[in-house]
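here's my sequence, what's the structure:
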Amino acid sequence: MGDSKKIKIGIIGGSGFDEPGLFENPVERVVSTPFGNPSDVLLEGVIKGVPCVILARHGRKHQFQPSDVNYRANIWALKEVGCTHVLATTATGSLHEDYQPGSLVIVDDFIDRTWGRKCTFYDRTEGGPKGVCHLPMSPAFCEVARSALSTAARARNYLCHYKGTVVTIQGPRFSSRAESLMHRQWGGHLVNMTTVPEVVLAKEAGLSYAAVALVTDYDCWRDNEKSVCVSDVLEAFAKNVKKAADVIVDAIQILAASTEHPYLAAHKELVTSAIMLKE
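This next block holds a predicted model:
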């Protein structure tokens, strides 16, 4: 049976959604979680008739570096306020000639090169879930949400790749040249600092999660090209972020157009089946 409840979509990233009138009736909401406080207040409102919640991953003042973001609190808070989906934006470097700066990528897999980040809710935190969750991560992202993003990008005729493996590094530094070349050899198409553990936690929370990556640079693997720097990343992101926002807004409409959402129940059932709990 399908799940006919109304959807509510969390948006992580937030940049590009400050257009007047786009986000209607915004209300700030402070949410605390068993895992601490999220990066910032949640901004609840409506985008073209669909209930949405925006959360700045790094805080609205960009005060949290990638390894210090409380990913668990962010995802838990979005679920706590009733989000069924999470659509995320992420700035990425390209590891592949064809994935040129200014293009979009609907990410479909990841390689985790982070360390020390809290990657599960199931760690005996007081107020958190019980047991140990051995969660399958293939597919890593919700295929329904990915399809909605892909359809939206095609309709806009934006330059977009509909698959891509992102290598998530620890940061906040960028890769060395040797690391960048290694990531290419591993089959990575993109490199960023935030997809993991965000995608893992969203799946563990039973949410539909997908991400649209905005390519800002070629990292440092290409010969005779200067290494990536913050100013170039920020300039490229600011120039093209509206594309990612357009795709997310259109994907929201696509997801909301369906009155049946059996995949949401399937996400939750997958988590339930992955939990080992001994009384």
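
going forward, measure contacts between C-alpha atoms and count neighbours the same way
Fine.

surely Thr114 is in contact with Val196?
Yes - when contacts are counted by CA atoms under 8 Å, Thr114 is listed as touching Val196 (7.5 Å).

off-centre distance for the helix or strand hosting Leu234?
Leu234 belongs to helix 230-257 when assigned by DSSP states H and E. With CA atoms, centre = their mean, to the nearest Å as the basis, helix 230-257 stands 12 Å off its chain's centre.

and for stretch 49-56?
Chain-centre distance of stretch 49-56: 14 Å, with CA atoms, centre = their mean.

and the contacts of that stretch?
7-15, 39-46, 74, 78, 83, 252-253, 256 (CA atoms under 8 Å, 6 or more residues apart in numbering).

you'd agree Thr165 is up against Trp186?
No - contact criterion CA under 8 Å: Thr165 and Trp186 do not qualify, at 9.8 Å.

out of the two, which sits in the more crowded spot?
Thr165 (19 against 12; other CA atoms under 10 Å).

please provide the structure for the following sequence as well, for comparison with the first:
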Amino acid sequence: MLAIIGGSGLTQLAKLEVGQRKVVSTPYGEPSAALSFGHFAGRPVVFLARHGDQHSIPPHQVNYRANLWALAEARVLGIVAVAAVGSIRSDLRPGDLVLPDQIIDYTWGRPSTFHEGPGAVVAHIDFTEPYDQALRRRLLDAAATIGIRLGAAAVYAATQGPRLESAAEINRLERDGADVVGMTGMPEAALARELALPYAALNVVANYAAGRGDDRGGISLEAIHAVLAASMQQVHAIIEAMLRDDE
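So this is what the prediction gives:
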């Protein structure tokens, strides 16, 4: 069973035939929302809204540990995490889709491991390749099958939020090698790795980052919402095609 984590613009999965919504309790507290179990494209899936059903949880207050623990207990075989990002690269335009292949973590103060607390054993995960290659390949193949352009690589900069970045901060991220910027990629990806859950991120470019492209003079949140509303149809189509390929 595949898990879909929905971010900004994807608080529910259209065409998901929900069979059960399950409120889950974990050792790390409550997940962002109830888990929605059902079928999508004829395949079993579970959906979780990262920011809550009403998009009420800001990025720095998401209970990432509870979310990932709940999905692990549901025995999912992989996670596709959908998230909106800002583009630092000029060739990634609002409305484009991209699969990041690397992460730089700028977040702070977020509980970022399951291996802490009384009696915990020190554990180190290999994070050389943050995303599962097989799951990324399935998404790329699905997009190609239905003719949707999906970028195959990008360095994702995970910032703290909830505010957007300054133009100077974006310049710094570019110097560090980042291509896109978002607020939810970490510690989500690392926690999935700790639980040995295959994890891939599907990013929707919602806007140019601060000081770039059409957003040099400021970022319009209304424009972001409009881009996300249009692009999520492609996200649904890619996930549907990927699941149908499993038949």
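
buried ones in stretch 184-201 of the first structure?
For stretch 184-201 of the first structure, a neighbour-count test (16 or more other CA atoms under 10 Å) marks 184, 188-201 as buried.

same question but for stretch 59-79 of the first structure, I mixed them up
For stretch 59-79 of the first structure, using 16+ other CA under 10 Å, the buried residues are 59, 66-67, 69-79.

which ones among these are found in helices?
Cross-referencing the buried residues of stretch 59-79 of the first structure against helices under DSSP state H gives Tyr71, Arg72, Ala73, Asn74, Ile75, Trp76, Ala77, Leu78, Lys79.

what is the nearest of these to Asn224 of the first structure?
Asn224 of the first structure has its nearest neighbour among those in Tyr71, at 36.8 Å by CA to CA.

ok, and the closest non-adjacent residue to that closest one?
Leaving aside its sequence neighbours, Tyr71 of the first structure sits nearest to Glu198 (CA to CA, 6 or more residues apart in numbering; 5.9 Å).

returning to that earlier point: next, format the ones in helices among the buried residues of stretch 59-79 of the first structure as a markdown table and append distance to Asn224 of the first structure.
A markdown table is the format used below for these (distance: CA to CA, whole Å):
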| residue | distance to Asn224 of the first structure |
| --- | --- |
| Tyr71 | 37 |
| Arg72 | 40 |
| Ala73 | 42 |
| Asn74 | 40 |
| Ile75 | 41 |
| Trp76 | 44 |
| Ala77 | 45 |
| Leu78 | 44 |
| Lys79 | 46 |
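
closest to Pro262 of the first structure out of these?
Of these, the one sitting nearest to Pro262 of the first structure (CA to CA) turns out to be Lys79, at 17.8 Å.

translate Phe35 of the first structure into the numbering of the second structure.
Using TM-score structural alignment, the partner of Phe35 of the first structure in the second structure is Tyr28.

for Val212 of the first structure, same thing?
Aligned partner of Val212 of the first structure by TM-score structural alignment: Leu202.

how close does whichever strand or helix holds its match sit to the first structure?
For Leu202 of the second structure, the element it lies in under DSSP H and E is strand 199-208. After superposition onto the first structure, strand 199-208 of the second structure sits on average 0.6 Å from its aligned residues (mean CA distance after the TM-score superposition for the first structure).

what about that strand, distance to the chain center?
Distance of strand 199-208 of the second structure from the chain centroid (CA atoms, centre = their mean) equals 7 Å.

next: stretch 59-77 of the second structure.
Remark: stretch 59-77 of the second structure is offset 12 Å from the chain centroid, using CA atoms, centre = their mean.

next: stretch 160-172 of the first structure.
Distance of stretch 160-172 of the first structure from its chain centroid, counting by CA atoms, centre = their mean, is 11 Å.

do me a favour and get the end-to-end distance for it?
From its first residue to its last, stretch 160-172 of the first structure covers 27 Å (CA to CA, to the nearest Å).

quick one: contacts of it?
Identification of contacts with stretch 160-172 of the first structure by CA under 8 Å, 6+ apart yields 65-67, 99, 103-115, 150, 153-154, 175, 183, 187-196.

now the strands for the second structure?
Counting by DSSP state E, the second structure has strands at residues 2-6, 17-22, 35-40, 43-49, 78-87, 97-98, 102-105, 150-151, 155-158, 180-182, 199-208.

equivalent range in the first structure for the fifth one?
When you say that, I think you mean strand 78-87 of the second structure. Aligned by TM-score structural alignment, strand 78-87 of the second structure falls on residues 85-94 of the first structure.
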